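*Asks:* turn this into a model:
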Amino acid sequence: MDGVPRTTRSLPRPLRPALRAVTYTRLLHLLIAAALPLLGAFVLGPDDGPALLGYGFLALAPVPLLAVAAAVPATRVLEAMQARLLLFPGPHAREERREPRLAHTPAVAWSDRGRVFAWLVLRMWLGFVAAVTTAQGVFLAVALTSASQWRWFDSDVLPLPGRWHGAYPLLAPVPVAASLALAWAFGSLVAALAPRLLGPSAAERLTALEERTERLLEHNRLARELHDTIGHALTVAVVQAGAARAAGSPEFTERALRAIEDTGREALEDLERVLRLLRQDAAPPSRRPGLAEAERLVASARGAGAAISAEIEGPLESVPGPVSREGYRIVQECLTNVLRHAGPVPVTVRIAASADVLELSVRNKLPAATTAAAPGPGGSGLRGIRERAALLGGEAVAGPRDGEWRVRVTLPIQ
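*Replies:* This next block holds a predicted model:
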């Protein structure tokens, strides 16, 4: 309930701040900032001049030092850290961690340094006023409690008419309540100023949003890779197991088990790599396969019973890494779709690399009974192929033609 402890919920709302720890941690935060003017007051000692002029001098004298401190980039980090600890403790800290509003990086632009300077000055002034009012409130409460022993109190501090001296101790809670009210007000004000003056700038928020978008895109890419890898491995395993049971040949069963083992091992390696990236593990991720390993991919599909005719042309080793890796995944997804939707039918795979473009073509004969076994245009596999091609500036075309299901992908190399 807004971070209010259960023991204080039964109290009237105006009395709750007096029992909340955040009220006093915020007051401590302000008193720390008032150290410079208070130190100046102790050094200068009592002054018989105008009090307003003395307070003004104490409030303005430390400003040049604060300007120097604000010019140091790390000051923003230190001030933000102190604000998190003292301005937003307890339930407020948990809320702050869910939606950070204070900067975590040093100031870079001079506009950020200017906001830090404004924060330091305003915090010092509010702290100085809070220190003076708190000290005066404590002094007045103590004086009222023992006013009957101090003759000068009647005439100099709070004269009361007649014989009302015994009423002085009854007034002691008034300055205490006023001091607590001012401390709560100053603390709430400085807590409201902190996100505006110590929070990230517009450019930093935009950068953080871009980084978050990049992370989401990376997670989507990893999820698509898991779909391709695990889907391919499971499809090969299911087809191999079904073919081995139908064949009833020990030799074919041995080949099928070997293909299932190899495909499963590759899938486990890809799964470990993706999980390591998702966990942001410090260990370097394993290498992603590229088109140079297309023969292994074709052999795995052949082991599942598909009659594959592969044509590989051009220097695949010179294809840039991103294009080669995405091309491998595209061919893998195409072969997985063939095994899943059409079964062990004749397949023609063509991979051709030139100086400017990479061409990928996968054709398979459609089942004689119906063409509905081919993946539709809304399938996640074909959608993933089109997305991969579009991200690399290429295009992908898929659909039935002349009794075949054809997928043709063109990716620019340069």
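*Asks:* use CA for all of it now, contacts and neighbours both
*Replies:* Noted.
*Asks:* tell me how many other residues crowd Ala21.
*Replies:* Other residues near Ala21 number 13, with proximity taken as other C-alpha atoms under 10 Å.
*Asks:* how about Asp402?
*Replies:* For Asp402, the count of nearby residues is 8 (other C-alpha under 10 Å).
*Asks:* for Lys365, see how far away it is.
*Replies:* For Asp402, the distance to Lys365 under the criterion C-alpha to C-alpha, to the nearest Å works out to 9 Å.
*Asks:* and what of Leu36?
*Replies:* Counting by C-alpha to C-alpha, the gap from Leu36 to Lys365 is 84 Å.
*Asks:* so those two - more neighbours on which side?
*Replies:* Neighbour count, other C-alpha under 10 Å: between Leu36 and Lys365, Lys365 has more, with 22 against 19.
*Asks:* here is a second sequence; please produce its structure as well for comparison:
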Amino acid sequence: MLLRPLIRAVTYTRWLHLVIGAIVPLAAGLIYPGLNSPSFGDWLTAAALPIPLMAALALVPSARRAEGLQARLMLFPGKHARRPGEEAYADDAATGISATPSASWTDRGRTALWLVFRMEAGLVAWLVSVWLLQCTLVLLDTSIDAPVLPFLTPSGPGKAALAPLPLLALLALVVMAGRLDTRVARQLLGPSVKERMTALEERTERLLERNRIARELHDSLGHALTLAVVQAGAARAAQDPEFTDRALAAIEETGRAALEDLERVLLLLRETGRPRGASPGLDEAARLLDSARSSGAQVDAEVTGPVEDLPGPVSREAYRMLQEALTNALRHAGPVPVDVRVTADRSRLRLRVTNPLPPGRPPVAPGTGSGLRGIRERAALLGGEAKTGMKDGTWRVDVTLPLR
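*Replies:* This is a model prediction of the structure:
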């Protein structure tokens, strides 16, 4: 376990990423005050002089993007070095590192802190690494009698046995410095509040889209399968060739419509760019009612008002609600009388579907079932209201949708 980091390529790319930051103070130190036999004060001067330059560079918005991309590439394992089951880093945002330009002064300030940290920490890491390598060479050269470690002043041939100590210290430095560099990068180059809010909104949109697609599939395929089951059962019970032909025709028509809905949803999932067929609206409700009647249900329907002039979203969602209500009636009550009332005016659309329950069959508890939940969700998204449950001995689905 302790040696595992030493056999991973990312350990050394992290150390390299950190040490690269030492180039700027080393170049500044060569110009002033010069690095010929530098003192501790000379190193402090070389480390402090480039700070204003780094702060000025952080004002450029693209500097944050460049640092973020470099950090993603060098601080996290790529596909070639990733262990099985390890999270994907270098090719996505799972690193916690932002790769977008600075969008605010807060971003610029965090970028400036990062550049200064990388420069100063890189200089320290470079100096300590060089010193530890020098210690190893001194210990291996038995002819040199010089102190190499603060707590040791070895002399003679026996000091070569201490040569592995600086190397071990160097390896520990490489591992710990890389981890520190990665942790600070996540803190200073991580996404800003605005970026996190944008990512959250995008994730919410994706979840809403997935829920909408799930409702589409549930309503369309559930309706088609319910009608097919009811029609097949009725045809087998009737044992009438003429009735069987009508039932098979109804199953064929319903299945064809379900396949069209399925193809439209699959196109939406694939995002192929091909034109997608329009979803059916409430002006096509006659097809739903005829399908329910062909399954044996006694559907009494009344539609009043300019249904064909309804707004597109209201018409499409109302069609799906009616479809789900009829499906529930056939699935849970069988071929019973179903009363459908659709009323539209200038301000609202009201949809009501009622049906009795067979004797001895307990009613579905309000709020249960994904279909009923889907009806309420559709209504809520349009600013309306949906109520389901028993009333006066019948099961009711009552939906009110505003048109403005």
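*Asks:* what's the counterpart of Trp395 of structure 2 in structure 1?
*Replies:* Aligning on TM-score structural alignment places Trp395 of structure 2 opposite Trp405 in structure 1.
*Asks:* what about whichever strand or helix holds that match, distance to the chain center?
*Replies:* Taking DSSP states H and E as the criterion, the element that holds Trp405 of structure 1 is strand 404-412. Taking the mean C-alpha point of strand 404-412 of structure 1 and that of its whole chain, the gap between them comes to 38 Å (C-alpha atoms, centre = their mean, to the nearest Å).
*Asks:* quick one: buried residues of it?
*Replies:* Residues of strand 404-412 of structure 1 classed as buried by neighbour count (16 or more other C-alpha atoms under 10 Å): Glu404, Trp405, Arg406, Val407, Arg408, Val409, Thr410, Leu411, Pro412.
*Asks:* can you add distance to Val108 of structure 1 and give the residues you listed back as CSV?
*Replies:* Compiled in CSV, the buried residues of strand 404-412 of structure 1 are given as follows (distance: C-alpha to C-alpha, whole Å):
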residue, distance to Val108 of structure 1
Glu404, 60
Trp405, 57
Arg406, 54
Val407, 51
Arg408, 49
Val409, 45
Thr410, 44
Leu411, 41
Pro412, 39
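*Asks:* out of the residues you listed, which is nearest to Leu382 of structure 1?
*Replies:* Minimum distance to Leu382 of structure 1 across those is 9.1 Å, recorded for Val407 (C-alpha to C-alpha).
*Asks:* wait, the closest one sits on Ala389?
*Replies:* No. Taking C-alpha atoms under 8 Å as the contact criterion, Val407 of structure 1 and Ala389 are not neighbours in contact, 12.0 Å apart.
*Asks:* joint contacts of the two?
*Replies:* Ala396 (C-alpha atoms under 8 Å, 6 or more residues apart in numbering).
*Asks:* count of residues packed around the closest residue to Gly367 of structure 2 other than its chain neighbours?
*Replies:* In space, and not counting its chain neighbours, Gly367 of structure 2 is closest to Arg373: 6.4 Å by C-alpha to C-alpha, 6 or more residues apart in numbering. When neighbours are defined as other C-alpha under 10 Å, Arg373 of structure 2 has 16 of them.
*Asks:* next one: the one 5 residues further on
*Replies:* By the criterion of other C-alpha under 10 Å, Arg378 of structure 2 has 22 neighbours.
*Asks:* contacting residues around it?
*Replies:* Neighbour list for Arg378 of structure 2: Glu317, Met321 [criterion: C-alpha under 8 Å, 6+ apart].
*Asks:* quick one: map it onto structure 1.
*Replies:* Across the two structures, Arg378 of structure 2 finds its equivalent in Arg388 of structure 1, going by TM-score structural alignment.
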